[in-house]
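J.: Quick one: sequence plus predicted model below, questions after.
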Amino acid sequence: MKLQNSYILAIESSCDDTSCAILKNNQVLSNVTAAQAIHEQYGGVVPELASRAHQSNIVPTVDVAIKNAGIDKNELTAIAFTKGPGLMGSLLVGTSFAKSLALSLNIPLIDVHHMQAHILAHFIDHGQRVPEFPFLGVTISGGHTQIVRVTDYHKMEVIGTTQDDAIGEAFDKSGKLMGLGYPAGPQIDKLAQLGNPSAFEFPIPKAPGLNFSFSGFKTAVLYFLQKEKSKNPNFVEENLADLCASIQHTLIKILFKKLEKAVKETGIKRVAIGGGVSANSGIRTALQAKQQQGWDIFIPPFEYTTDNAAMIGISAYFKYLNQEFCGLDVSAAPRLSM
């Protein structure tokens, strides 16, 4: 029997953003995120500062989400939270708050896998087409690069993953080497549209099977810039747009080389992308080109690509339908596997 009119409060605190959403069944009533600007001055996320900021942000963020949803907290039917993977300190804040709230309201608690949630964001109802099973879920972010075979809402198999760094980190670290601020990915994307993607050539790292490797790419960019700046100290400033275009072109080439292989090996042409890097215009253009070649492409709205609580809520919704709850003894799991 299908349950009706569930009201799930979802909390996402895996990294540096504190997010809370309210979902009525599979529709989002509110989705509020408190970003942490403090990390910009360090060029990356500082775990201790992130967890402290979560402690300051979580109560007001939850409060605003409930008010924006136009419901009373006593109408909630379940509390969902990110169990992992992520930063331990950050996860603990969300986990502890969710457990306390569920206990005080005497309602079920639902633990959610962060990476599964990125994929299931495609099923948030906003009048769009949703992918049919099976499909390939591609999660690309600052911490993850994965190709996942999805056969049901919570039946997922990782068939390709990064062996070292994620594609988002490759964008950010390359940007840092060129003097761009954090996060550098969106800045590279913007500048790349003004440059020549064939201006400079960077190597394509080798990784077995459907796996990825981006560590060698970052090193190649480092050595290339050091060499060129030794000859011309103003090299980066004079070639910034071309550098960004060439770097972005290479990273997209690395991604699609493995994605094309995955489609060929599995025979699955339905591809659903997720994660913060899926907002990249170059990646979206490349996906649209594949659609012309017969792939069935699914890209969620921008607000559901970066870390957000709405995706935690939709993942929890499908667990709620099956009455898959967890106990109050549940713990945060920073290295939670798929």
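T.: Yes, it's here. Note that this is a predicted model, so its numbers are computed, not measured.
J.: Please make it C-alpha for all contacts and neighbour counts, starting now.
T.: OK.
J.: hey, where'd the helices end up in the stretch 201-338 of the chain?
T.: Using DSSP state H, counting those that start in this stretch, the helices of the stretch 201-338 of the chain run over residues 215-231, 235-238, 240-266, 281-292, 309-321.
J.: Can you lay out those as a markdown table showing mean neighbour count and distance to Ser6?
T.: Formatted as a markdown table, the helices of the stretch 201-338 of the chain follow (neighbours: other C-alpha atoms under 10 Å; distance: least, C-alpha to C-alpha, whole Å):
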| stretch | mean neighbour count | distance to Ser6 |
| --- | --- | --- |
| helix 215-231 | 15 | 44 |
| helix 235-238 | 14 | 54 |
| helix 240-266 | 19 | 36 |
| helix 281-292 | 16 | 34 |
| helix 309-321 | 28 | 8 |
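J.: surely Gln116 meets Glu157?
T.: No: the criterion here is C-alpha atoms under 8 Å, and Gln116 misses it with Glu157 at 10.2 Å.
J.: Next, show the common contact partners of the two.
T.: Met338 (C-alpha atoms under 8 Å, 6 or more residues apart in numbering).
J.: Please compare the first structure with the one that follows:
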Amino acid sequence: MPLILGIETSCDETGAGLVRDGVLLGDALASSVDEHARFGGVVPEIAARAHLEAVRPIVQRAVDAAGVRFADIDAVAVTAGPGLATAVQVGLAAGKAYALALGVPLYGVHHLAGHAAVDVLEHGPLPARCVALIVSGGHTSILLLGDLARDPIVHLGDTVDDAAGEAFDKVARLLGLPYPGGPVIDRIARDGDPAAIDFPRPMTGPKDPPYGFSFSGLKTAVARWVERHEGPLPVADVAASFQEAVADTLTRKALRACAEHGADTLLMVGGVAANSRVRALAEERCRAAGVTLRVPSIRLCTDNGAMIAAVGDLVVRAGAPAADLSLGAQPSAVLTGALVTGPWR
């Protein structure tokens, strides 16, 4: 079976992984999150420079962890988009260099397909039909999946403004909490009352797009509530109530997609899938609806090289055509399938 090297650099994590026949042999990850913290968000040029410094040692660490040699690698898969333009370009250039040096084919992977594929490494092949809820700092999407390597990916809905993870970061800033906001809000919310404040459930009205999301208004509702509040700010209650609104909105729409598209499996992936309340509410609602919930372990929810290698493993075994060295970084790549194609732009 072919051995696939995967490289991921779409945002602020530099990841590499090696997968063979659906088994993760080894991976490594570096994050530049601490370098972005004082800016309250990811700075693309800082991320790109961090990738440039980290990518070679991270690939070496992954190869060492897998107990293989570079000569054993049969193909290279690399994120070609979407993501931060300069960040994607660093990883893509590295992927081309490894493929050229090793004399092996190159595959440009769509970042969101990587998130969907990573669960295969822990829980085995996906069913013939399932709904995927992808929730992260940059993406909030509902997808209808078939065979990831062979079938088109049906994009059911997206956020029209802030992604869920972005909203967590912005609300954390409103509450005087550090970046990144997701983990700290999750932690603080455990001491709060999720019913203390009735924040809106955005885009859930009868005339709204059934699978669309909008979290900018929810963030603004939190800001207005904080501005109006007199006395000490009940940070834990605000955090818990905001988190509940996000979890309710995400899971409500995901379960609706399952029901309306005849899918008995919900795949939930991305950094926000690590949130304890989102997970708990998804489990509760899936159980009530008779839907199987699949969520990878927390370390595989965030961006990583294993997920890109997982896509590479699937498409190579399916006989998909490789890319050539004219493959270009596509920061706004439209999701139609697992692979990204096209020249430099």
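T.: Received it, and whenever you're ready, just let me know what you need. In this text the structure is predicted, and so the values were computed from the model without any measurement.
J.: How alike are these chains, TM-score-wise?
T.: In this superposition the chains share a TM-score of 0.94, using TM-score structural alignment, normalised by the length of the first structure; 326 aligned residues with a C-alpha RMSD of 1.2 Å.
J.: Indicate which one of the helices of the stretch 201-338 of the first structure is closest to Cys20 of the first structure.
T.: Cys20 of the first structure sits nearest to helix 309-321 of all the helices of the stretch 201-338 of the first structure, at 4.9 Å, using C-alpha to C-alpha.
J.: tell me what the closest one is packed against?
T.: Contact here means 3 or more C-alpha pairs under 8 Å, 6 or more residues apart in numbering; DSSP states H and E; on that basis helix 309-321 of the first structure packs against strand 7-12, strand 18-24, strand 27-34, strand 78-84, strand 109-113, helix 114-120.
J.: swap the cut-off to 6 Å and go again
T.: Under the contact definition 3 or more C-alpha pairs under 6 Å, 6 or more residues apart in numbering; DSSP states H and E, helix 309-321 of the first structure sits against strand 7-12, strand 18-24, helix 114-120.
J.: thinking again about what came up before, more neighbours: which of Gln116 and Glu157 of the first structure?
T.: Taking other C-alpha atoms under 10 Å, Gln116 of the first structure and Glu157 do not tie; Gln116 has more neighbours (21 against 14).
J.: That one maps to what in the second structure?
T.: Counting by TM-score structural alignment, Gln116 of the first structure corresponds to Ala113 in the second structure.
J.: ok, now how distant is Met203 of the second structure from Gly182 of the second structure?
T.: Using C-alpha to C-alpha, to the nearest Å, we find Met203 of the second structure at a distance of 21 Å from Gly182 of the second structure.
J.: So which of these two has more stuff around it?
T.: Per other C-alpha under 10 Å, whichever of Met203 of the second structure and Gly182 has more neighbours is Gly182, with 25 against 20.
J.: host element of the more buried one?
T.: If you go by DSSP states H and E, Gly182 of the second structure is part of helix 181-189.
J.: That helix aligns to what range in the first structure?
T.: Using TM-score structural alignment, helix 181-189 of the second structure pairs with 184-192 in the first structure.
J.: Please apply the same query to stretch 80-87 of the second structure.
T.: Stretch 80-87 of the second structure covers residues 83-90 of the first structure once aligned (TM-score structural alignment).
J.: and stretch 49-59 of the first structure, which residues are buried?
T.: Residues of stretch 49-59 of the first structure classed as buried by neighbour count (16 or more other C-alpha atoms under 10 Å): Ala50, Ser51, Ala53, His54, Gln55, Asn57, Ile58.
J.: Just the closest of those residues to Ala98 of the first structure, please.
T.: Among the buried residues of stretch 49-59 of the first structure, and counting by C-alpha to C-alpha, the member closest to Ala98 of the first structure is Ile58, at 10.2 Å.
J.: if I line the two up, what does that closest one land on in the second structure?
T.: Match for Ile58 of the first structure (TM-score structural alignment): Val55.
J.: again, but for Ser281 of the first structure
T.: That one, Ser281 of the first structure, aligns with Ser276 by TM-score structural alignment.
J.: From Val291 of the second structure, how far off is its match?
T.: 19 Å.
J.: ok, now which ones touch whatever residue of the second structure lines up with Gly160 of the first structure?
T.: Counting by TM-score structural alignment, Gly160 of the first structure lines up with Gly157 in the second structure. Shown in contact with Gly157 of the second structure (C-alpha atoms under 6 Å, 6 or more residues apart in numbering): Ser141, Ile142, Tyr211, Gly212.
J.: Gly157 of the second structure should be in a strand, yeah?
T.: Yes: counting by DSSP: H, G, I helix; E, B strand; the rest coil, Gly157 of the second structure is located in a strand.
J.: if I look at it, how far off is Val238 of the second structure?
T.: The gap separating Gly157 of the second structure from Val238 of the second structure is 28 Å, by C-alpha to C-alpha.
J.: go on, Glu122 of the second structure?
T.: Glu122 of the second structure is 35 Å from Val238 of the second structure, by C-alpha to C-alpha.
J.: same thing with Gly17 of the second structure?
T.: As for Gly17 of the second structure, its distance to Val238 of the second structure is 39 Å (criterion: C-alpha to C-alpha).
J.: And for Asp119 of the second structure?
T.: 32 Å.
J.: Also Val55 of the second structure?
T.: Distance, Val55 of the second structure to Val238 of the second structure, by C-alpha to C-alpha: 39 Å.
J.: And the match of Ile58 of the first structure, which helix or strand is it part of?
T.: According to DSSP H and E, Val55 of the second structure maps onto helix 44-66.
J.: So which other helices or strands are in contact with that helix?
T.: strand 13-20, strand 23-31.
J.: so the first one aligns onto which residues of the first structure?
T.: Looking back up the chat, that one is strand 13-20 of the second structure. Going by TM-score structural alignment: strand 13-20 of the second structure matches residues 17-24.
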